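I'd like to go over a predicted model; first the sequence, then the structure.
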Amino acid sequence: MDRDLYDDVHEQYRETVREFLEREVVPNHARWEEERWIDRSVYVEAAKQGIYGLQIPEEYGGADEHDYRFRFVVAEEIAKVHALSFALTVSLQDDLVLHYLLDLTTDEQKQRWLPGFAAGELIGALAMTEPGAGSDLRGMSTSARRDGDDWILNGQKTFISSGIMADLVVVAARTDPEAGSKGYSLFVVERGMPGFERGRKLDKIGLPAQDTAELYFEDVRVPRENLLGTEGRGLQHLMSHLPRERLGVSIKAIANCRTIFEETRRYCFERKAFGQPIGDFQAVRFELAELATEIDIVQAYVDKSVVAYNAGKLTAVDAAKGKWYVSELQKRVVDQCLQLHGGYGYMSEYPVARAFLDTRIQTIYGGTTAIMKEIIGRDLAG
């Protein structure tokens, strides 16, 4: 299907991204997966090449470029080299943490943090989920109380992407138990603050190189200068940034769908059984036809969502529709493509086998499929 989403400048940028990935990521990714750790130096080089952080204003070292199509190009190219652990960290920086720092910071905070992000020297994380509170953010028990001009933070977070590597962690905490939804605030906790401890690096079934951690806060003294946004509006700040996060999940999902499908299509016309390529059997052709159709149709929705985001018109409901449907499609596409590979699909040397594990989380993080349907359903109910 022809797409008219991109201009020449995006295709020129694509070549820059490809060259960066071939030089800095492809030769190292297998080692990162084995070591369960991505070299920090790659983010310095990525930032230098404009692979992420393009939206940062020029005065802080960025390009002040807000066209989300560049972000989509990056997602597509990383998918093609099957570096999904790296893809998640880039998405975490570009689609989550950075936008909290761009949208909610004071001028003084921007001066402190944005130059480091623009240089790839500061890595961020977002800490919402707790052992007893996942999708139900109002159930969080992490708290912060005033002590003079500072805040004293106590609590625990879990499943925090880049929790070990992060230099800055945006932490959601309850600041007024009596204020309902207006009783939550966001704080930036920095590496080295007394009382801030990182727990074990969690052992996941997929995305091994992307570190995920438990975080502990015991009487962490957070200066008032590290309050992010408006006191008491933490939940609202979180909600307002979810469409960007969910669009990020959608673009990664559709990019991976197409990559795995194209590899499987080629495999089906190279692999022979009963004297002919397996793709010459009607049952296999029909299955490929169904997958190709679904991917093209969903691609159109994601492309439209990117255009809407650029125009400031992507709603939370439309982002939720894309997030659940594209991530569920990804799960189905990868599973069917693995089946078409037969026994080879179960071998970890094949990208489809690794994708089977790496993509399973897509229907969970950023809001589960059930939560996305609840958001859409509430909107339909008025």
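Here it is on my side, so go on.

switch to C-alpha atoms for all contacts and neighbour counts from now on
Noted.

Next up, the contacts around Ala87.
75, 78-79, 252 (CA atoms under 8 Å, 6 or more residues apart in numbering).

switch the cut-off to 10 Å
Residues in contact with Ala87, defined by CA atoms under 10 Å, 6 or more residues apart in numbering, are 74-79, 207, 210, 252.

isn't Ile123 right next to Leu96, touching?
No: look at Ile123 against Leu96 with CA atoms under 10 Å: they stay out of range, at 11.6 Å.

Give me the common contacts of the two.
With CA under 10 Å, 6+ apart, Ile123 and Leu96 have common neighbours Val90.

For Asp136, grab the count of nearby residues.
Asp136 has 12 neighbouring residues, counting by other CA atoms under 10 Å.

nope, Ala311 is what I was after
Using other CA under 10 Å, Ala311 has 10 other residues around it.

Next: Glu294.
When neighbours are defined as other CA under 10 Å, Glu294 has 14 of them.

Would you mark the buried spots in the helix or strand harbouring it?
Glu294 is part of helix 282-310, with elements assigned from DSSP states H and E. Neighbour-count burial for helix 282-310 flags 285, 288, 291-292, 295-296, 298-299, 301-303, 305-307, 309 (criterion: 16 or more other CA atoms under 10 Å).

what about the strands in the stretch 151-300 of the chain?
168-174, 184-190, 196-201, 212-223, 227-228, 272-273, 276-277 (DSSP state E, counting those that start in this stretch).

Now render those as CSV, adding mean neighbour count and distance to Thr158.
Converted to CSV, the strands of the stretch 151-300 of the chain look like this (neighbours: other CA atoms under 10 Å; distance: least, CA to CA, whole Å):
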stretch, mean neighbour count, distance to Thr158
strand 168-174, 24, 11
strand 184-190, 24, 15
strand 196-201, 17, 9
strand 212-223, 20, 4
strand 227-228, 23, 21
strand 272-273, 12, 47
strand 276-277, 13, 47
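
mind checking the longest helix of this structure?
As assigned by DSSP state H, the longest helix anywhere in the chain is helix 234-268.

packing partners for that one?
helix 68-80, helix 84-91, helix 98-103, strand 168-174, strand 184-190, helix 282-310, helix 316-340, helix 351-358 (3 or more CA pairs under 10 Å, 6 or more residues apart in numbering; DSSP states H and E).

here comes the other one, which I'd like you to weigh against the first:
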Amino acid sequence: MGVRPLDLLDLDDLLSGAERDARALARRVADDHVRPEVAGWYESGRAPIRDLAVELGKAGLFGMHLTGYDLAGSSTVSLGLACMELEAADSGIRSLVSVQGSLVMYAIWRYGSEEQRSHWLPALAAGRAIGCFGLAEPDHGSDPTGMSTRARRDGDDWVLDGVKTWILNAPIADVAVIWAKAEKGVVGFVVPTDVAGFAAHAIDHKMSLRASSTGEITLDGVRLPESARLPGARSLMAPLSCLTEARLSIIWGVLGAARDCLDTALDYAAGREQFGRPIAGFQLTQAKLADMALELQKGFLLALHLGRLRDAIDKPLRPEQISVGKLNNVREAIKIARQCRTIMGGNGIRSEYPVMRHASNLESVLTYEGTSEIHQLSIGQKLTGLNAFAH
């Protein structure tokens, strides 16, 4: 057996000991608590999210890049490597960590009051509480500037009305970070999900990300005190900065799905014989494997560069930088998954192998937190200085 794809360039030499430790920890969690059962969760469309959250919390994987409140304060690269290992098990599990840590916890950590931080961050970090992030709406996905959810003042309180959709964790969440338009711009709120007027309904019959819980949120006259508002969030830039943070996890995570597909295809090709010898010895198969290994390594180097840059400047990356990473790595990860399926023939669609599950999951990852087209326009605007988005 030859070397594994990410060993071709000795890429581990670029990582610190702490970063390798974070990767090993996440891999153990995935091996112990996800891989043995995930195929069944995917087929049934149900996963024990609360039990998984507790295990992920014990390992310190929620909000591990944040500081204070007993959080680890790990590097962005450590978080990325952890996400790569989790998504190598399943995209839905990595999505759980990204939403909890890089959307919900980050929003509270960066824009919340001290009271909100001290109340929610320890519970979310431990997995005792589950959070969701309500930005996307039925008619406003790629264009959050048009959001219809409204927040109006009523005496000392706020009243929220609207609908949010395709919200990961919504059906099981204890708290929701909700974004709404107010008289003076976009504002955010920390909303306990047991408050009157808040309802979440599961979106069923998904063909992708089936080992996760996704839903639609309705807000019908939800009354909140001023203390529920995120005081540091004063415009649409606040939720967009949270998305920038979470997209780093995606840029890393999809490499795990791609690597798992490629490892599976390599092992399969070495043992599958046709015409009297392993198909791994055929030129066309080796050409496929070489091209996929090349793209996987390029994606890793891109993710590592963005992670190092984020750690060096200690602030969110520019939108076009994130767009380069998400556009390239998700697009190439899907290509790798599909190509691995061709190597495995009909067996590539069986649930005993992860390839088809990864390929299906990556179709969702391609779309959420910015479609490929949106990221292309973000890059195009930076290159030309011209805004091609619809007005």
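Yep, it's here. Keep in mind it's a predicted model, so treat the numbers as computed, not measured.

After superposition, what is the TM-score?
Laid over one another, the chains give 0.92 as their TM-score (TM-score structural alignment, normalised by the length of structure 1), with 373 aligned residues with a CA RMSD of 1.8 Å.

Figure out which of the helices and strands packed on helix 234-268 of structure 1 is closest to Gly148 of structure 1.
strand 184-190 (16.1 Å; CA to CA).

Output the contacting helices and strands for that closest one.
Using 3+ CA pairs under 10 Å, 6+ apart, strand 184-190 of structure 1 sits against strand 124-127, strand 143-147, strand 150-161, strand 168-174, strand 212-223, strand 227-228, helix 234-268.

what do you get if the cut-off is 7 Å, keeping everything else the same?
The contact analysis (3 or more CA pairs under 7 Å, 6 or more residues apart in numbering; DSSP states H and E) places strand 184-190 of structure 1 against strand 168-174, strand 227-228, helix 234-268.

Select, out of these, the one closest to Val9 of structure 1.
helix 234-268 (19.3 Å).

Give me the mean distance between that closest one and structure 2.
Average distance, helix 234-268 of structure 1 versus aligned residues of structure 2 after superposition (mean CA distance after the TM-score superposition for structure 1): 1.5 Å.

What's Tyr68 of structure 1 aligned with over in structure 2?
Structural alignment (TM-score structural alignment) places Tyr68 of structure 1 against Thr76 in structure 2.

What residues does that match make contact with?
Contacts here follow CA atoms under 7 Å, 6 or more residues apart in numbering; on that basis Thr76 of structure 2 touches 65, 307, 310-311.

try Glu332 of structure 2
Glu295.

which residue is nearest the middle of structure 1?
Ser91 (3.9 Å; CA atoms, centre = their mean).

Enumerate every residue touching that one.
By CA under 7 Å, 6+ apart, the contact list for Ser91 of structure 1 reads Gly248.

Val324 of structure 2: neighbouring residues, count only.
19.

ok, which stretches of the stretch 1-150 of structure 2 are helices?
17-33, 38-44, 49-58, 76-89, 91-97, 106-111, 114-126 (DSSP state H, counting those that start in this stretch).

Once aligned, what mean separation remains between the fifth one and structure 1?
On the superposed models, the aligned residues of structure 1 are on average 1.5 Å from helix 91-97 of structure 2, with distances taken as mean CA distance after the TM-score superposition for structure 1.

What residues in structure 1 pair up with that helix?
Using TM-score structural alignment, helix 91-97 of structure 2 corresponds to residues 84-90 of structure 1.

Any chance of a markdown table for the helices and strands packed on helix 234-268 of structure 1, columns distance to Ile376 of structure 1?
As requested, those are exported to a markdown table (distance: least, CA to CA, whole Å):
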| stretch | distance to Ile376 of structure 1 |
| --- | --- |
| helix 68-80 | 24 |
| helix 84-91 | 24 |
| helix 98-103 | 24 |
| strand 168-174 | 25 |
| strand 184-190 | 24 |
| helix 282-310 | 16 |
| helix 316-340 | 6 |
| helix 351-358 | 27 |
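
Of all these, which one is nearest Ile38 of structure 1?
Comparing these by CA to CA, helix 84-91 comes nearest, at 7.5 Å.

Contacts only, for Leu5 of structure 1.
If you count contacts by CA under 7 Å, 6+ apart, Leu5 of structure 1 has them with Asp303.

What lines up with it in structure 2?
By TM-score structural alignment, Leu5 of structure 1 lines up with Leu14.

before we move on, what about Val222 of structure 1?
Match for Val222 of structure 1 (TM-score structural alignment): Leu224.

Next, count neighbours for the nearest residue to that match once chain neighbours are set aside.
Once flanking residues are discounted, Leu224 of structure 2 sits nearest to Trp158: 5.2 Å by CA to CA, 6 or more residues apart in numbering. Number of residues near Trp158 of structure 2 (other CA under 10 Å) recorded here: 21.

Please apply the same query to Glu55 of structure 2.
As a burial measure, Glu55 of structure 2 scores 18 neighbours (other CA under 10 Å).

Need the counterpart of it in structure 1.
Match for Glu55 of structure 2 (TM-score structural alignment): Glu45.

That match - nearest residue in space that isn't next to it in sequence?
Counting by CA to CA, 6+ apart, the residue nearest Glu45 of structure 1 is Gly120, at 7.3 Å.

distance of that neighbour from Arg71 of structure 1?
16 Å (CA to CA, to the nearest Å).

Could you pull up the residues touching the residue sitting furthest away from the middle of structure 2?
Distance to the chain centre peaks in structure 2 at Gly276, reaching 43.3 Å (criterion: CA atoms, centre = their mean). If a contact means CA under 7 Å, 6+ apart, then Gly276 of structure 2 has no contacts.

Leu219 of structure 2 touches Val159, doesn't it?
No: using CA atoms under 7 Å, Leu219 of structure 2 and Val159 do not qualify as a contacting pair, with a distance of 9.2 Å.

What span of structure 1 is stretch 347-366 of structure 2 aligned with?
With TM-score structural alignment as the criterion, stretch 347-366 of structure 2 aligns to 344-363.
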